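A.B. asks: whatever this is, show me its structure:
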Amino acid sequence: MMEAIQAAIDTVEHECGVRVLYAAESGSRAWGFASPDSDYDVRFVYAHPRDWYVSVFEQRDVIERMLPGDLDVSGWDLRKALRLSSKCNLAFNEWFGSPIVYRQDEAFAADIRAVNEACFQPARALYHYLSMARGTYADYLGSEQVRIKKLFYFLRPILGCRWIEQARTQPPTRFAELVAAPWVSDEERGWIAAIEARKAVAKEGDLEGVPDWLRQWMVGGIEHFQRIGASLANRADVDPQVLDHVLRKWSKDAAA
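C.D. replies: Below you'll find the predicted structure:
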């Protein structure tokens, strides 16, 4: 699969006349709890030569490829990526925390991580992850029997909320790092590890009951973060000149 991913990135660069500056895995494989049949979700940032950005009408700023072998390859143009970063786009932030990196210019990745950090908005980020947790609970975890995998689609964002509450920074992309945080108790780590062990041997559609104590923990987490979200101060908007500098720097010789 690695060869297929590298070939797909090379093809994008050749066919579109761009330079892929960063490409990484997104979704469940990056989070650390993929199923054996999970898709490969490759996300990337690319840049055109600078003249492409000097145009009366803006052009398409997304490249998408659905390839055989459950390979989903898609990316954002650098200008689009910077605009979204300026609004604290959490999906984009997670790309740059992915433990599975397929291609990167290290200096570029460092520049983007600095921008992402400067643009991080704790309250907005907390509400993003809270919405994910609340939606997963409402859609998949309200019944007596639930799919084990869906528990992790709740646990990851709710622990992301706790990270933001405590650290005021972007939560790690890897679920294991969220669980290892000092504000997660040994008791919580213990029962999370037990659920992970059951998931490792379960089939995709296997169901299990949710004990009352776990349901109370999930509902309590939702209520707590809904209550404190408004108290998290947002940072001031980033200087647009910082974003412009990154765009000019990395679009200058993008096709070289």
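A.B. asks: CA only for contacts and neighbour counts going forward, please
C.D. replies: OK.
A.B. asks: what are the ranges of the strands in the protein?
C.D. replies: Assigned by DSSP state E, the strands in the chain fall at 19-26, 40-47, 62-67, 71-77, 101-104, 145-147, 207-209.
A.B. asks: mind checking which of the ones you listed is nearest Lys249?
C.D. replies: Go through the strands of the chain one by one with CA to CA and the one that ends up closest to Lys249 is strand 40-47, at 10.4 Å.
A.B. asks: who touches that closest one?
C.D. replies: Residues from elsewhere that reach strand 40-47, judged by CA atoms under 8 Å, 6 or more residues apart in numbering: 5, 18-27, 29, 70-78, 81, 95, 250-251, 254-255.
A.B. asks: let's see this one next to it:
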Amino acid sequence: MNIPPSISTIIWQQPYPFLFTIISGSHLYGFPSPDSDYDLRGVHILPVQEVIGLETGNETIEVSEVCEALEIDLVTHDVKKFFLMLLKKNGYVLEQLYSPLILTTSPEHEELKFIAKNCITRHHSYHYIGFAATQWKLFEKEQPHRVKPLLYVYRVLLTGIYLMQTGIIESNLIQLNQVFNLPYIPDLIVQKLSGLENSNLSDFNVNFHQKEYERLRYQLQEAYELSTLPEAPSAKAALHNLLVRLRVCVS
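C.D. replies: The predicted structure is shown next:
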């Protein structure tokens, strides 16, 4: 994909070196509208003196800017905070780590991808069940109904099912639907791609999509029960060692 120059400018303006930066949001999920903003995510590395001293650096950096009519939101976490989130049932940070839309990378980024495979557990299903429920409630309460939260519902549920079945993070709804073959997904994506970010649905059947939401939620629960993924992460020692090396490198 073509990366607007203003994105690179914002990345290089940040005060700390990056382990990696990626594009998340609708661009990662496969359905950006023409006016979609760019959600940038990443991991920065605080130097030792900003970790052990009385004055510590920012564990989280958030930047929101509008550059040439382009809205850009950047959120990065320090490596320790990110590693601790990896050890929890947090599918969102896994999706960031394995995003194919990479802006900056490093050899340690690749190493972390390998280590983080041992952070994936059966219990990540709770993240996706909860996220889908939140998006469905948002979708239900809005009148008229918007296409974006409905696409998020399907994207989240399919990502969760696929993760439970394969142990692989796949965030792109177009790629996921090549596996699940839901016939209504392409039309919903076309509506999102051709309209504005907050476009309303056309030719919409609420009861049909509610039944599909419930069916896929049950399928995710069933995939969790049948999953052979581990009960708990086993990557803590490897993450610790990588964290120490990264701190030393930027001290």
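A.B. asks: what does the superposition give as a TM-score?
C.D. replies: Scored by TM-score structural alignment, normalised by the length of structure 2, the superposition of the two chains gives a TM-score of 0.84; 243 aligned residues with a CA RMSD of 2.6 Å.
A.B. asks: filter the contacts of strand 40-47 of structure 1 down to the buried ones and hand me the PyMOL line.
C.D. replies: Selecting only the buried entries of the contacts of strand 40-47 of structure 1 in PyMOL, with 16 or more other CA atoms under 10 Å as the criterion:
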select buried, resi 5+18+19+20+21+22+23+24+25+26+27+29+71+72+73+74+75+76+77+78+81+95+250+251+254+255
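A.B. asks: still on that earlier bit, make JSON lines out of the strands of structure 1 and add distance to Leu159 of structure 1.
C.D. replies: Formatted as JSON lines, the strands of structure 1 follow (distance: least, CA to CA, whole Å):
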{"stretch": "strand 19-26", "distance to Leu159 of structure 1": "18"}
{"stretch": "strand 40-47", "distance to Leu159 of structure 1": "23"}
{"stretch": "strand 62-67", "distance to Leu159 of structure 1": "31"}
{"stretch": "strand 71-77", "distance to Leu159 of structure 1": "27"}
{"stretch": "strand 101-104", "distance to Leu159 of structure 1": "23"}
{"stretch": "strand 145-147", "distance to Leu159 of structure 1": "19"}
{"stretch": "strand 207-209", "distance to Leu159 of structure 1": "21"}
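A.B. asks: please, where are all the helices along structure 1?
C.D. replies: Applying DSSP state H to structure 1 gives helices spanning 2-16, 28-31, 78-86, 90-95, 106-119, 122-140, 148-167, 175-179, 186-201, 212-228, 240-251.
A.B. asks: for those helices, give me JSON lines that also has distance to Glu58 of structure 1.
C.D. replies: What follows is those, written out as JSON lines (distance: least, CA to CA, whole Å):
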{"stretch": "helix 2-16", "distance to Glu58 of structure 1": "16"}
{"stretch": "helix 28-31", "distance to Glu58 of structure 1": "32"}
{"stretch": "helix 78-86", "distance to Glu58 of structure 1": "11"}
{"stretch": "helix 90-95", "distance to Glu58 of structure 1": "21"}
{"stretch": "helix 106-119", "distance to Glu58 of structure 1": "22"}
{"stretch": "helix 122-140", "distance to Glu58 of structure 1": "28"}
{"stretch": "helix 148-167", "distance to Glu58 of structure 1": "35"}
{"stretch": "helix 175-179", "distance to Glu58 of structure 1": "38"}
{"stretch": "helix 186-201", "distance to Glu58 of structure 1": "46"}
{"stretch": "helix 212-228", "distance to Glu58 of structure 1": "39"}
{"stretch": "helix 240-251", "distance to Glu58 of structure 1": "15"}
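A.B. asks: to Glu64 of structure 1, which of these lies closest?
C.D. replies: Shortest distance between Glu64 of structure 1 and the helices of structure 1, using CA to CA, is found for helix 2-16: 9.2 Å.
A.B. asks: which strands or helices does that closest one pack on?
C.D. replies: strand 19-26 (3 or more CA pairs under 8 Å, 6 or more residues apart in numbering; DSSP states H and E).
A.B. asks: hmm, back to that, out of the strands of structure 1, flag the one nearest Val179 of structure 1.
C.D. replies: Closest approach to Val179 of structure 1 among the strands of structure 1 (CA to CA): strand 19-26, 18.8 Å.
A.B. asks: to the chain's geometric centre, what's the distance from the closest one?
C.D. replies: Taking CA atoms, centre = their mean, to the nearest Å, one finds the center of strand 19-26 of structure 1 at 13 Å from the center of the full chain.
A.B. asks: so how far does that strand sit from its counterpart in structure 2?
C.D. replies: Superposed on structure 2, strand 19-26 of structure 1 shows a mean distance to its aligned partners of 1.0 Å (mean CA distance after the TM-score superposition for structure 1).
A.B. asks: angle of that strand against helix 106-119?
C.D. replies: With axes from the mean of the first three to the mean of the last three CA atoms, to 10 degrees defining the directions, strand 19-26 of structure 1 sits at 60 degrees from helix 106-119.
A.B. asks: okay, strand 19-26 of structure 1 sits on what stretch of structure 2?
C.D. replies: Under TM-score structural alignment, the counterpart of strand 19-26 of structure 1 in structure 2 spans residues 17-24.
A.B. asks: which residues does that stretch contact?
C.D. replies: With contacts defined as CA under 8 Å, 6+ apart, stretch 17-24 of structure 2 is touched by 38-46, 79, 96, 99-106, 108-109, 250.
A.B. asks: can you rerun that using 6 Å?
C.D. replies: 39-45, 101-105, 109 (CA atoms under 6 Å, 6 or more residues apart in numbering).
A.B. asks: now those in CSV, with distance to Gly53 of structure 2?
C.D. replies: Output for the contacts of stretch 17-24 of structure 2, formatted as CSV (distance: CA to CA, whole Å):
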residue, distance to Gly53 of structure 2
Asp39, 32
Leu40, 29
Arg41, 27
Gly42, 24
Val43, 21
His44, 18
Ile45, 15
Leu101, 35
Ile102, 32
Leu103, 31
Thr104, 28
Thr105, 28
His109, 27
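A.B. asks: which of those residues lies closest to His145 of structure 2?
C.D. replies: Using CA to CA, Asp39 comes nearest to His145 of structure 2 of these, at 23.4 Å.
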